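> Fold the following, please.
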Amino acid sequence: MTTADLLNLFESKLKEKPDHDFHPLDLERLKDERYLTRVMKHSENDPKQATEMLWDIFTWRKTQGANEINEGNIKMEYVTEGAFFPHGRDIDGCLLLIMKSKKHIKGQKNIDEIKKIIIYWFDRIEREENGKKVSLFFDLEGCGLSNMDMELVNFIISLFKSYYPFFLNYIVIYQMPWVLSAPFKIIKSLLPAKAVEKMKFVNKDTLKDIVPPEQALTCWGGQDDYVFQFVPENKAQTEHTPKKVTFAEQPNTQHSPGEMLQINPSSLIIFNVVNDEITGQFTIKNMDEGPISFKIRTTSPEKFRVRPSSGVLTGGSSQTIVIVVQPEFQMRNVSKDMFLVMSVQIPKTDLSANELREVWQKSSGSKVDEYRLKCQFPIKEIQKNGKVNEDLSIDKPDSIVNALNNLQINYEMLHRQVNSLKILQLIILLLTAISVVLGFMLFQNKDPEEYCDRI
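Here you go, the predicted model:
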C-alpha cells in the first residue's frame, strides 16, 4: 500500500464530511509526501488505519488550536524556566527533547498552559527537523514523587502515540530514583509494545550508549556546557542556517535528501562467521560531484568494532565498512541493534579534524542525509571447545531466530537451576552424614537409652 491509497481514502472522507472545518495549514500536509509516509509507517502501512489516524490528528489540532499556538500566546515565564526544551542529539542523530523533571512540581503551575508549551515545542521541532524523529529525555536526577506528574506524562505519551506520527526514536530515562519505579511501571503500561522497546534506562555510566559524550550536557557527565536560553523560532532558524565557513567556500552542488550516498546492501547488513568472528560489511558510494564527510553510528557502540567509523569521500568514490561483533557479546544480545550512516557535504577533502567538526556542527537536519540499516545475524552451533561449527540460519525468518534465542535462554536458566539443586542436594547429604557420624560416636560411649534421650 502507498501514500496514494491513503490520500484517495482521505479525500473521499473529506467529501463525505464537507463540514470538517480543518485548518488550511493542516490540509496543506496532504501535499507533503514525507508526512503522509510518516502516517503510513505509524499505522503499519494500513491505509484505512492511516486515514483514521490522519482524521483524528486534524480533528485534535482543530480542537486544540494547535496552529494558533505561538510565542505570543504561551506563558513565557514557564518556558524560560527550562523544564522542557530541545537540545543535543542521540546516537542516531535525532534531537533530544529534554524534560528536566526536577524543575516541575505537580500542581504548582497551570497544567493547560504547560500543555500548550509542549504542543508549541512539538510543532516547532517538527518544522525545524523536517519531521525527523526525536528522543524524549526524562532527566530524573534528584527527583521525588512531587516531581512526577502522571497527567503531564500521559499527555506527552498521547502526542507521540496519536498525534505526531512516527516521531519517537527513544524514551530515555536518566538517573531514575527507586521511589519512581512504581510510576514508571504505570507509564510502561500506557505505551504500545513498540514504544516499550524504545525505553532506555540509563545512568551516568551508560548514557554514552544512547547519547554521545559530545552531545551530553555536563550535568550528565558529558562535554556540552549548554545552559538553556529561549531563542525565538525565526531567530533560531536564521542561526541554524548553514553559513559559509571561514576556511573555504561551500560548494554549489545541490542534492535531495537520500541521494548523497548509495549504500549496498541498501537496508540490511548480513553478518557471517569468518575465522571464528561474526562480521558484516557494506559499501557506501558518494553520488555527489563534490566531497562528503560520513559517520557511522550504532545503537550499541560497545558491542561492535566499526572500521572505519568516519571518513571523507571524493565525488564518485566508494568505501567498504567492516563491522565485527565483539567476542564477549552473544548474538541474542545484538540481534535488535541497528546502524545509522550520516553524510554531509564538505568544501574540500583535506579538512582538519576541527574544521570537519565545525562543518557538522553548522549543518542543520535538512543538510545531513541519513540511512538506517538493520542487522541479520547467523544462529551458530557451539561445540564443546567453543568453536563455531556451522552457520545454521542466515536465511531463517526473524520468528525462528527469536525462537532459537529464547530456547537458548531457557536452557541456560534450567542449567543454572539444576546446578543449584545439585549443590543443595550435596549440602543435605553432608549434613546427613555428619548426623550419622555424631550419632554413632554418642552410641559408642553411652547406653542406648541415654542415646535415645539425646536424640
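> CA atoms for contacts and neighbours, from now on please.
OK.
> Please identify the buried residues of the longest strand along the chain?
The residue-count maximum for a strand in the chain (DSSP state E) belongs to strand 277-286. Residues Ile278, Thr279, Gly280, Gln281, Phe282, Ile284, Lys285, Asn286 are the ones in strand 277-286 that count as buried (16 or more other C-alpha atoms under 10 Å).
> gap between the last one and Asn264?
Here the distance between Asn286 and Asn264 works out to 12 Å (C-alpha to C-alpha, to the nearest Å).
> One more: the second one?
Spatial separation of Thr279 from Asn264 under the definition C-alpha to C-alpha is 16 Å.
> just the third one next, same as before
Relative to Asn264, Gly280 is positioned 12 Å away (C-alpha to C-alpha).
> before we move on, what about the first one?
Per C-alpha to C-alpha, Ile278 is found 19 Å from Asn264.
> Go through the buried residues of strand 277-286 and name the one nearest Asp46.
Proximity of these to Asp46 (C-alpha to C-alpha) peaks at Phe282, which lies at 31.4 Å.
> Could you also give me the structure for this second sequence? I'd like to compare it with the first:
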Amino acid sequence: MPAKVQTPTQTQIAELRKLFNEKYEQSPPKVPFHHADLQRIRNADIWLTRFLEMYDLDMQVSLDKLWDTCIWRQEYGTNELNENNLVKEYLNDGVVFARNKDLDGKSLLIFRTKIHVKGTKNMDEVIRVVVYWIERIQRETNLDQMTIFFDMAGTGVSSMDMDFVKRIIETFKLYYPNALNYILIYEMAWVLNAAFKIIKGFLPAKALEILKMISKKDINQYIDKANCLASWGGNDLYEFKFVPEKLQRPTTLTVISNGSVPTPPVSPDTPTGYEKKVHFANNNRMYAGSEMPECERVYQNQDPASTMLRISPNDNVYFNRGENNEIVVELTCIGKQPITYKIQTTSPEKFRVRPRCGYLAPSEKAFVNILLKQDYHLGESPKDKFLVMCMLAPVGIEPSQQSMSEAWKMKPQASSDIEQHRLTCNYKGSTSGASTPCTCGSPDEGFSSTKGTTTSDLSTQAKLLESQLRFTQILQCITLVFLLGLCVAVVYLLKTQLNQLNACVGDEECSASTAGGHCPGKNL
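Okay, the predicted model is just below:
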C-alpha cells in the first residue's frame, strides 16, 4: 500500500498559506512567482497539503520547500512547457509517456528504459520532457498522485543510465512532494542489482516504502489486466504516438485606467501561457526561462537596426573559469521614447539573470547581472546564448518590473516592432567557447537532497557503479569461458567412454564366434 503520511488539518493548511503570503509581501522574490502557482497556493489546498505531508507537518520546512519550489518553477518555466518548446525527437521516441491508471486510479508515468540509449541525448532536454509529462498529468488530474512505472524488460547494462535515473529521482524529491503513489520496477535483470542498490540510496525514506519490484506474475497486484500493455501480459494493445495537449492560450492584454495589468484568466486545469521557442541562425533553440511567452517563431539571420537599445558588450559575453562567474551587461535607451526590455537564454538552468525584464526612460541605463551557476559550465562551440529584446513601453503602464513582465507575456515575439540583440557566451581567453558539458544533477545549486547528498557524492557513486558493472561484465565473460571449457571436457569424457564401450562390444562378438576367444576390452 502507499506510504503512510500525516494528514494536515485545515488549520495547518491555512497557517502555511498565511505564512507564505506574509513572506511574499514582506520579502518578495526578485522575480515575481508565476501567477498560476500563486493561484494554486491562495485558492486551493491540495498543493499545500502535499508539502505538509512530505515534511511531516513541519511548518517551517514546508514553507521553505514551497518557496524554493516556486523559485525553481519560475526559473525553469514549468508552466510554459509544451510540445512547441521541447525537442520533438524526444517527445516522439516514447521513452517516457503517460498511459492508463493503477489499481488506485492514479495515472501511470511510464519509462521504457530499453529504448533509452545512454550518452546519445542532451540530458537537460530529456529532463524537460519528463517535467512536461509530470506537469501534464498534474494538470489533467488536479495535482493527484501518480505512479512511476520503470519498464526494464530487456534492459541491459548499456541502457542503464544512472544520470538519467538520478535526475528523475531528484526532480520528484525536490519539487514534487508526495506526488507518487508507487514506484514500480518491472522485470529488472539480475545483472542490474548493483545499479539498483545505488539508486535506492538516492531515494528518501518515504520513497522506499512505495518502491516495488514486480514481474508478469504479480503485476496485477498493482495494475489490472485491462490497464496493462500487451508487452506486460495485459489487454491494452496501445502503440505509443505523441498527441499534443489541448490548452487554452490567452491572446490579449488589457491595460486599465490606473496602469495595472490584470492577470489573464486561468482555468482550473489549464496553465496560462506557453513558452517561446526561438531559433538562431545555427538552429540552437532559446527559451524564455522564467518568463511566460506566447508564440513560436524562427529568428532570421538579419537583425533589426539598433534604434532603441544599446548593449555593452554587444556581441560576446565572457565568463571567468574560476568561481567568480558573474558579469554585468549595460543596457542604454538611445531612443526618444520609453522602452521595455526582456532577456532570454538558451540554458535557463545554468544562469541567473537579474533583472530579466525592466523599463528604461530615454537616455536611462540599466545594469543586468548574469551569473553562471556553480557546478555548471558553458556549452560547446559556443552553445549558450542570450537574446535581448526591447520594444516601446505601452502607454499608461506603470514602470514596474511586474508590469513589464505582464506586458511581454501578451506581446507576440514575431511583432515587427521588437528589436532584438544576440549575445554569445564564451570563457575569457577562449577562441571557440567550448567547454566541458555539464552533467550535474541538480537544476539549482541552492537545493540539496533530503539526506544531504551533494553533486560530487552522487558523481562518485555513479562512477563506482560503472566500475562495478564493468567488473560484473568481466565476471560474466570468465564464467561463460569456464562453462564452455567444462562442457568441452564433459563431451570429451563421454566420447571416450563411448569409444571404449564400442571396442568391448566388438571383441565380445569376435570371441563368440571363436572358441576360447578373449576380449581385451574387458580388462579396461
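> TM-score for these two?
The pair, once superposed, lands on a TM-score of 0.50 when counted by TM-score structural alignment, normalised by the length of structure 1; 236 aligned residues with a C-alpha RMSD of 1.6 Å.
> residues in structure 2 aligned with the longest strand of structure 1?
Aligned by TM-score structural alignment, strand 277-286 of structure 1 corresponds to no residues of structure 2.
> again, but for stretch 239-257 of structure 1
Stretch 239-257 of structure 1 covers no residues of structure 2 once aligned (TM-score structural alignment).
> Same question for stretch 199-219 of structure 1.
Under TM-score structural alignment, stretch 199-219 of structure 1 corresponds to residues 211-231 of structure 2.
> Need the residues that contact that stretch.
Stretch 211-231 of structure 2 is contacted from outside by 100-103, 182-188, 232-238, using C-alpha atoms under 8 Å, 6 or more residues apart in numbering.
> switch to 7 Å and redo it
100-103, 182-187, 232-238 (C-alpha atoms under 7 Å, 6 or more residues apart in numbering).
> Separate out the buried members of these.
For the contacts of stretch 211-231 of structure 2, a burial check counting by 16+ other C-alpha under 10 Å picks out Asn100, Lys101, Asp102, Tyr182, Ile183, Leu184, Ile185, Tyr186, Glu187, Trp232, Gly234.
> And Asn21 of structure 2? What does it align with in structure 1?
Checking TM-score structural alignment: Asn21 of structure 2 goes with Glu11.
> what helix or strand is its match on?
For Glu11 of structure 1, the element it lies in under DSSP states H and E is helix 3-16.
> ok, then the element right after that helix?
Next in sequence after helix 3-16 of structure 1, counting helices and strands by DSSP H and E, comes helix 24-27.
> Which part of structure 2 matches that following helix?
Alignment of helix 24-27 of structure 1 against structure 2: residues 35-38, by TM-score structural alignment.
> can you tell me the mean distance of that stretch from structure 1 after alignment?
Superposing on structure 1 and averaging over aligned pairs (mean C-alpha distance after the TM-score superposition for structure 1), stretch 35-38 of structure 2 comes out at 1.8 Å.
> Any idea how far that stretch is from the middle of the chain?
From the chain centre to the centre of stretch 35-38 of structure 2 is a distance of 21 Å (C-alpha atoms, centre = their mean, to the nearest Å).
> Alignment lookup: Leu464 of structure 2 to structure 1.
Matched by TM-score structural alignment, Leu464 of structure 2 corresponds to no residue in structure 1.
> now Lys241 of structure 2
Looking across to structure 1 (by TM-score structural alignment), Lys241 of structure 2 lines up with Gln229.
> and the gap between its match and Ser135 of structure 1?
Taking C-alpha to C-alpha, one finds Gln229 of structure 1 at 20 Å from Ser135 of structure 1.
> These two - which one has more neighbours?
Taking neighbours as other C-alpha atoms under 10 Å, Gln229 of structure 1 and Ser135 compare with Ser135 leading, 25 against 11.
> In this structure the more buried one contacts Ile173, no?
No. Counting by C-alpha atoms under 7 Å, Ile173 is not a contact partner of Ser135 of structure 1; they are 10.6 Å apart.
> can you map out the helices along structure 2?
With helices called from DSSP state H, structure 2 shows them at 10-26, 35-43, 46-54, 59-76, 88-92, 123-141, 162-175, 193-202, 205-209, 401-409, 455-513.
> Minimum distance to Met391 of structure 2: which of the ones you listed has it?
Nearest to Met391 of structure 2 among these is helix 401-409 (9.3 Å), distances taken as C-alpha to C-alpha.
> could you give me the residues in structure 1 that that closest one aligns onto?
Matched against structure 1 by TM-score structural alignment, helix 401-409 of structure 2 finds no partner residues.
> With stretch 106-113 of structure 2 instead?
Under the alignment (TM-score structural alignment), stretch 106-113 of structure 2 falls on residues 94-101 in structure 1.
> With stretch 156-175 of structure 2 instead?
Against structure 1, stretch 156-175 of structure 2 falls on residues 144-163 (TM-score structural alignment).
> just how off-centre is that stretch within its chain?
A distance of 18 Å separates the centroid of the chain from that of stretch 144-163 of structure 1, by C-alpha atoms, centre = their mean.
> on that earlier part again, pipe the buried residues of strand 277-286 of structure 1 into a markdown table and attach distance to Leu407 of structure 1 per row.
Formatted as a markdown table, the buried residues of strand 277-286 of structure 1 follow (distance: C-alpha to C-alpha, whole Å):
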| residue | distance to Leu407 of structure 1 |
| --- | --- |
| Ile278 | 21 |
| Thr279 | 24 |
| Gly280 | 25 |
| Gln281 | 28 |
| Phe282 | 31 |
| Ile284 | 37 |
| Lys285 | 40 |
| Asn286 | 43 |
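> Need the max-distance pair from those.
Within the buried residues of strand 277-286 of structure 1, two members stand farthest from each other by C-alpha to C-alpha: Ile278 and Asn286, at 27.3 Å.
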